[in-house]
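[1] Return a 3D structure for these sequence lines:
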Amino acid sequence: MTNDRADWHKSSHSAGAENCVEVRRGVVVAMRDTQHQGLGHLEFPRGEWEAFVASASAGRL
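    Predicted coordinates:
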């Protein structure tokens, strides 16, 4: 994976908020803090990320 800025995107729910996270999707999904990008990121297998998003969308978190 590259660390190109274009690979990262913010949630459409952030609505311009500065306190949010960015996600980079691929076989491994990466997540980082928008304000502290240089501190690194967390990585999750795509299937685990999709299960998390599905649970959050269903209100189970």
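
[2] From here on, just use CA atoms for contacts and neighbour counts.
    Will do.

[3] Could you give me the buried positions within the helix or strand hosting Val53?
    Here Val53 is covered by helix 46-57, with elements defined by DSSP states H and E. With burial defined by 16 or more other CA atoms under 10 Å, the residues of helix 46-57 counted as buried are Trp49.

[4] Show me what it packs onto, helices and strands only.
    When contacts are defined as 3 or more CA pairs under 8 Å, 6 or more residues apart in numbering; DSSP states H and E, helix 46-57 packs onto strand 28-33.

[5] To compare with the earlier structure, here is another sequence to fold:
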Amino acid sequence: MDAVTEHMRRVWAHLAAEPDLAARIANGRLAVVGARYELTSLRANKVSRLAAEGRSATAA
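    Have a look, this model is predicted:
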């Protein structure tokens, strides 16, 4: 896992632990999503929640 993905995973975990957000995340009313902006292609690629939890999965 690279440093950017690891940072997104840590931020997701921090936000998911916030009491005001945790219940909404758990019941599907809120999603915390990371994205990577690629300078070479000028595209943003969403990083799935699975990647935020430590598994490698990205979606374009």
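
[6] TM-score them against each other, please.
    TM-score of the superposed chains, computed with TM-score structural alignment, normalised by the length of the second structure, equals 0.35; 35 aligned residues with a CA RMSD of 3.2 Å.

[7] Please pull up the helix or strand immediately following the helix or strand harbouring Ala23 of the second structure.
    Ala23 of the second structure is located in helix 19-26, with elements delineated by DSSP H and E. If you walk from helix 19-26 of the second structure toward the C-terminus, the next helix or strand you reach (DSSP H and E) is strand 34-38.

[8] Quick one: residues in contact with that next one.
    By CA atoms under 8 Å, 6 or more residues apart in numbering, the list of residues contacting strand 34-38 of the second structure from outside reads 8, 43-49, 52.

[9] let's go with 10 Å and repeat that
    For strand 34-38 of the second structure, the surrounding residues in contact (CA atoms under 10 Å, 6 or more residues apart in numbering) are 4-5, 7-9, 11-12, 43-49, 51-52, 58-60.

[10] Could you check the angle the biggest helix by length in the second structure makes with helix 19-26?
    In terms of residue count, the longest helix belonging to the second structure (DSSP state H) is helix 3-17. Direction vectors for helix 3-17 of the second structure and helix 19-26, defined by axes from the mean of the first three to the mean of the last three CA atoms, to 10 degrees, enclose an angle of 100 degrees.

[11] Kindly provide the distance from Ala56 of the first structure to Gly47 of the first structure.
    14 Å (CA to CA, to the nearest Å).

[12] ok, back up a step: could you turn the buried ones of the contacts of strand 34-38 of the second structure into a ChimeraX selection?
    What follows is the ChimeraX syntax selecting those of the contacts of strand 34-38 of the second structure that are buried according to 16+ other CA under 10 Å:
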select :5,8,9,12,47,48,49,51,52,58
